[in-house]
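Trainee: I would like the atomic coordinates for the input below:
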Amino acid sequence: MRKALVIVSVLSLFAFALQFVLAAVGGFTRPASDDAYALHSVNGMAVIPILTVLTALFAALAKAPGKLIGLALLPFGLVVLQPLIAMLADASTDASGVSTPLGLTIGGLHALNGIVAVHVMVGVSRAARKLADPVPGGEARLVVREGEPV
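Mentor: This is a model prediction of the structure:
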């Protein structure tokens, strides 16, 4: 189960990295349209949530510490927040539908929230690898923070 946790956490991390690429594809597609973000939406609203839930599930099945299970679930919550941030940004346009400074600032939070989710997944992936890597003597060891064995 621990190797499965490592695999699914790495796949989750890859899906998050791909999400930034797909956002750039949408941003650089000409002519600009909402369809340009279709792959970004599918990855962010289907693939990433499934992988983050699987990561938490495998962490629980691998008998990982509760902290790791909670950290594995955190990106799911951050992903749920993403469309809400995007809707708030879109709703913050002026009467003619033009972006406002407030809307652009809120839109920037969408990217920042994504960066936080990636950072959390990096930590989850590292912790999963440490959990799966047995130390001499046959016991597995997890270091949540440097110098803090769990």
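Trainee: contacts and neighbour counts: CA atoms only from here.
Mentor: Will do.
Trainee: mind checking the SS state of P136?
Mentor: Secondary structure, DSSP: H, G, I helix; E, B strand; the rest coil: P136 is coil.
Trainee: for I115, what are its contacts?
Mentor: With CA atoms under 8 Å, 6 or more residues apart in numbering as the criterion, no residue contacts I115.
Trainee: sequence B follows; please return its structure for comparison with A:
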Amino acid sequence: MRRAFLIVTGVLLGVFALQFVFAAVGAFTRPGGDGAYALHSITGMAVIPALCLLTILCAVLARAPGRVVGLTVLPLGLVILQALIATLANAFTDASGASTTVSLIVGGLHAVNGIIVVHVVVGVMREARKLTAAVLEPA
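Mentor: The predicted structure follows:
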């Protein structure tokens, strides 16, 4: 199960990398419409949360230490925060839906939080590797 924890964490990290690509696709799509960020939205609202839950389950089943399980839960919380930040950024647009200074600042926090969550997942990956290596080493 520890190997599964490592593999699922690697998949989660890979999907986060794709998420940045999908955000860039949305940003550079011309003309940009509601569908420009469809891949980014679907991945962020469905795929990543499901993978976060699967990663948590694998950590628990791998009997990871409580600190590691807690670290594994953190990305899910940060993903929920991502959705809240995006909603808040949209709430600060003007009546016509155009960006305001406040909406752009809050939207920038969405990107910063995305970077933070990737760093946390890298930490989870490091812990999953240690856990897997501990099983493979002779006693």
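Trainee: could I get the TM-score for this pair?
Mentor: The TM-score (TM-score structural alignment, normalised by the length of the second structure) is 0.94; 138 aligned residues with a CA RMSD of 1.2 Å.
Trainee: and D94 of the second structure, what helix or strand is that in?
Mentor: Using DSSP states H and E, D94 of the second structure falls within no helix or strand.
Trainee: quick one: it and V102 of the second structure, what's the gap?
Mentor: Distance of D94 of the second structure to V102 of the second structure, given as CA to CA, to the nearest Å: 10 Å.
Trainee: which one's more surrounded, the two?
Mentor: When D94 of the second structure and V102 are compared for neighbours, V102 comes out ahead with 15 against 11, by other CA atoms under 10 Å.
Trainee: tell me who's in contact with that one.
Mentor: For V102 of the second structure, the contacting residues are 89, 92, by CA under 8 Å, 6+ apart.
Trainee: can you tell me the SS state at L57 of the first structure?
Mentor: Using three-state DSSP, the three-state assignment for L57 of the first structure comes out as helix.
Trainee: and the residue lying closest to it once chain neighbours are set aside, how many neighbours?
Mentor: Ranked by CA to CA, 6 or more residues apart in numbering and with sequence neighbours excluded, the top spatial neighbour of L57 of the first structure is I69, at 7.9 Å. By other CA under 10 Å, 21 other residues sit near I69 of the first structure.
Trainee: how much does the host helix or strand of I69 of the first structure stray from the second structure?
Mentor: Per DSSP H and E, I69 of the first structure falls inside helix 66-91. Following the fit onto the second structure, the mean deviation recorded for helix 66-91 of the first structure is 0.9 Å by mean CA distance after the TM-score superposition for the first structure.
Trainee: next SSE downstream of that helix?
Mentor: Past helix 66-91 of the first structure, further along toward the C-terminus, the next helix or strand under DSSP H and E is helix 101-132.
Trainee: mean shift between that following helix and the second structure?
Mentor: Mean for helix 101-132 of the first structure is 0.5 Å (mean CA distance after the TM-score superposition for the first structure).
Trainee: list the buried residues for that helix?
Mentor: Within helix 101-132 of the first structure, the residues that count as buried by 16 or more other CA atoms under 10 Å are 103, 106-107, 109-111, 113-114, 117-118, 120-132.
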